[in-house]
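A.B. asks: heads up, no residue letters with this:
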């Protein structure tokens, strides 16, 4: 009897007062609460029963926002493991991603002032987000329907009690407050539904969208659940949300880009994989550039080493090659990462600010490389 109760216990979230999760087989529900996946209750953002949180070894950068990711599936079905691509999720799967920031000045601070911080002490740890400590911005829903995946963005209200559908996106003025009270005003852009598709369409021929993060190499890490810390692949297998996964030691694993114990190459490749690889791959939206930035790319011209740009325009910064070994300041790749100009920046959407630490990582990685490029005038 006890053994049968363990999976149910692991799936139990903070609140048992919510209505059951509602798979919406069609349409665009106007309120996030129509899904009953995550809801604001009693000063917390809580997960419903059966909603499982997860994280990535290296996350995609979005203007320094923190993210709470979740998966829910109907009873009796599971995703099928794949060693390389996104897992094959069954119809009825709901994936959510809530974007939020640590508050500046506590609960009485200006809500448009948000922290530029990697402090995760108030992040989700199996017990819900404390709304006195964090400011919710948006929650994105990816739902697997019979005709494929559908993406819907929801924007949280000022009261932090509900999020409403924003089919045409939204622009939210915020101020990043960093160490020493440095301030940077920026516009946080909530993508519209077509922009969601532009990143999530991993195959640019079919244009069908898929989740980006739920791949073995991103998920193969421990997570601090409400009950205990456990490897995420093992946990998803245990609760019945995944089938066919090998032991974690036999599964691929990307590096954590911030883990200085990992090699600089592993950290940089993991960063490029999650931030750029979903477009820069042989089937992606940027396949015509001949620049491959997912983890499978060989360390040659496919990765940009001594490769001239195809159609970067003024995004080249008058540089000749994507990567010039040993010379990050002569390389196009970090130049575009360090720009917030819409005509130059990469990625083209998904950020309004420059990820300073990410740029520093890629520059250090290029500086470590040996070799030279031949320029023909």
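C.D. replies: Happy to help now that I have it. All of these numbers come straight from a predicted model, not from anything done at the bench.
A.B. asks: Could you use CA atoms for every contact and neighbour count after this?
C.D. replies: OK.
A.B. asks: Count the residues that sit near the closest residue in space to residue 310 that isn't next to it in sequence.
C.D. replies: Take residue 310 and drop its neighbours on the chain: the residue closest to it by CA to CA, 6 or more residues apart in numbering is residue 289, 5.5 Å away. Number of residues near residue 289 (other CA atoms under 10 Å) recorded here: 17.
A.B. asks: Residue 289 against residue 304, yeah?
C.D. replies: No: checked against CA atoms under 8 Å, the pair residue 289 and residue 304 is beyond contact range at 9.9 Å.
A.B. asks: Below is an additional structure, to be compared with the one above:
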């Protein structure tokens, strides 16, 4: 009798698990249209207490991430079962039709209704997000359809139970400070509209096709935060989500905040992910002549003693993009440190200054040697 009761209990538990599994609808790829709510995709599920990832939705992390007003980000990729992304050394991986990439922007909560300016912690997103401790702002989807990539921004409600499509963008007023209450800042967090999404993700100024920015070898080549001891790219291969990964020579960007990494590697990684998708040989800012992507090594193209293409308030009355040893005279630092819409860089995606990023680029320029002559010639030290 006892044995029967135990077997029955096991059966009930098994049936309960099966029922729970079936109650969660699988990820739904929409080949066309613009679903009004994020829940229609079944990539993420939120009930006001926890944000969870659906089956097959895999989180990923970058070495150095794009700055977005100190927001934390939970990034995920879902690909149709049986499909794989194809490795590319320099460009974003070639993802199959049906791929859904998500990026959820959130902040740790402060006790006074504000949000906290703190660095992301290890394990912060290991089991989704504890919504009693964080405030979600938006989730952006990048969807690979037959005709190409489509960007869709969704804004979360106050209850953190649903996110609604915001094609025209949105503005979310926030107050942010450090845990000790210092560095208090009130600002308007800007959710980009569809055109602004395209402004960054159209990484080729000729074709104007949208592409992912983060899922590139140099950004993904790192330890996997959710599976300690495993390389993120190697694990993608092991789980049949990536093909073509070479055995060696995979590019790698530094972490901008890693004090053990060389200063130049950290600064170049920061400029690459924050600026390089526009400031490249083929990007939207190609005519500026200032190329900040990882593949550019010509010092002149990086801004050394290079005068701006167009003068104006964006220069701050400075003469050159980079003046060696003099960050205070360099246009690059001036624009990174500005909140003036006519001068700030990047032009969209931030309403605050990334103090740590500016300090890093200042240090990098301070280490350059030589000077600039009045005609823009670099004068090396003798």
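C.D. replies: The structure has been received and is ready for your questions. Just so you know, these numbers come straight off a predicted model, no measurement behind them.
A.B. asks: And the residue nearest to residue 310 of the first structure, how far from residue 283 of the first structure?
C.D. replies: Distance check for residue 289 of the first structure against residue 283 of the first structure: by CA to CA, to the nearest Å, it reads 11 Å.
A.B. asks: Can you report how many residues lie near the equivalent of residue 32 of the first structure over in the second structure?
C.D. replies: Alignment note (TM-score structural alignment): residue 32 of the first structure maps to residue 38 of the second structure. Residues near residue 38 of the second structure, counting by other CA under 10 Å, number 23.
A.B. asks: I figured residue 38 of the second structure was touching residue 161, is that so?
C.D. replies: No: the pair residue 38 of the second structure / residue 161 is not scored as a contact, 10.2 Å apart, by CA under 8 Å.
A.B. asks: Does residue 316 of the first structure touch residue 332 like I think?
C.D. replies: Yes: at 5.4 Å, residue 316 of the first structure counts as touching residue 332 under the criterion of CA under 8 Å.
A.B. asks: Those two: which is more packed in?
C.D. replies: Neighbour count, other CA under 10 Å: between residue 316 of the first structure and residue 332, residue 332 has more, with 25 against 20.
A.B. asks: ok, the nearest residue to the more buried one once chain neighbours are set aside - contacts?
C.D. replies: Nearest in space to residue 332 of the first structure, with sequence neighbours left out and distances taken as CA to CA, 6+ apart, is residue 322 at 4.5 Å. Residues near residue 322 of the first structure by CA atoms under 8 Å, 6 or more residues apart in numbering: 304, 305, 306, 307, 308, 309, 331, 332, 333.
A.B. asks: now the helices for the stretch 201-350 of the second structure?
C.D. replies: Counting by DSSP state H, counting those that start in this stretch, the segments of the stretch 201-350 of the second structure that form helices are 217-220, 232-238, 263-275, 331-336.
A.B. asks: Relative to the first structure, what is the average displacement of the last one?
C.D. replies: Between helix 331-336 of the second structure and its aligned stretch in the first structure, the superposed structures give an average distance of 0.4 Å (mean CA distance after the TM-score superposition for the first structure).
A.B. asks: what's in contact with that helix?
C.D. replies: Here helix 331-336 of the second structure has contacts from 314-316, 318-322, 327-328, 343-346, 353-354, 358, 361-362, using CA under 8 Å, 6+ apart.
A.B. asks: could you redo the last one with a cut-off of 6 Å?
C.D. replies: Under the criterion CA atoms under 6 Å, 6 or more residues apart in numbering, residues 315, 318, 321, 343, 344, 345 lie in contact with helix 331-336 of the second structure.
A.B. asks: can you tell me which residues contact the spatially most central residue of the first structure?
C.D. replies: In the first structure, the residue lying closest to the centroid (CA atoms, centre = their mean) is residue 60, at 4.1 Å. For residue 60 of the first structure, the residues meeting the contact criterion (CA under 6 Å, 6+ apart) are 274, 275.
A.B. asks: Map it across to the second structure for me.
C.D. replies: Match for residue 60 of the first structure (TM-score structural alignment): residue 66.
A.B. asks: where's that match, which helix or strand?
C.D. replies: Taking DSSP states H and E as the definition, residue 66 of the second structure sits outside all helices and strands.
A.B. asks: same check, this time on the one 4 residues further on
C.D. replies: Assigned by DSSP H and E, residue 70 of the second structure falls within no helix or strand.
A.B. asks: ok, it to residue 224 of the second structure distance?
C.D. replies: From residue 70 of the second structure across to residue 224 of the second structure, the span is 22 Å (CA to CA).
A.B. asks: Hmm, residue 257 of the first structure is touching residue 266, no?
C.D. replies: No: assessed by CA atoms under 6 Å, residue 257 of the first structure is found out of contact with residue 266, at 7.8 Å.
A.B. asks: In terms of neighbours, single out the busier of these two.
C.D. replies: residue 257 (23 against 16).
A.B. asks: Give the equivalent position in the second structure for the more buried one.
C.D. replies: Under the pairing rule here (TM-score structural alignment), the equivalent of residue 257 of the first structure within the second structure is residue 256.
A.B. asks: Hmm, residue 266 and its match touching each other?
C.D. replies: Yes: at 4.3 Å, residue 256 of the second structure and residue 266 qualify as touching, with contact defined as CA under 6 Å.
A.B. asks: sorry, back to before: for residue 94 of the first structure, state which of the contacts of residue 322 of the first structure is nearest.
C.D. replies: residue 333 (34.6 Å; CA to CA).
A.B. asks: What separation is there between the aligned partner of that closest one in the second structure and residue 229 of the second structure?
C.D. replies: Matched by TM-score structural alignment, residue 333 of the first structure corresponds to residue 332 in the second structure. Distance of residue 332 of the second structure to residue 229 of the second structure, given as CA to CA: 38 Å.
A.B. asks: more neighbours, these two?
C.D. replies: residue 332 (26 against 9).
A.B. asks: any idea how far residue 314 of the second structure is from that one?
C.D. replies: The gap separating residue 332 of the second structure from residue 314 of the second structure is 10 Å, by CA to CA.
A.B. asks: In the second structure, what residue corresponds to the residue nearest to residue 332 of the first structure?
C.D. replies: Under the alignment defined by TM-score structural alignment, residue 322 of the first structure is paired with residue 321 of the second structure.
A.B. asks: Residue 185 of the first structure looks like it's in a strand, true?
C.D. replies: Yes: counting by DSSP: H, G, I helix; E, B strand; the rest coil, residue 185 of the first structure falls inside a strand.
A.B. asks: For the closest residue to it other than its chain neighbours, give me its contacts.
C.D. replies: Excluding the flanking residues, the one nearest residue 185 of the first structure by CA to CA, 6+ apart is residue 175, at 4.3 Å. Residue 175 of the first structure makes contact with 113, 184, 185 under the criterion CA under 6 Å, 6+ apart.
A.B. asks: Okay then, goodbye and thanks.
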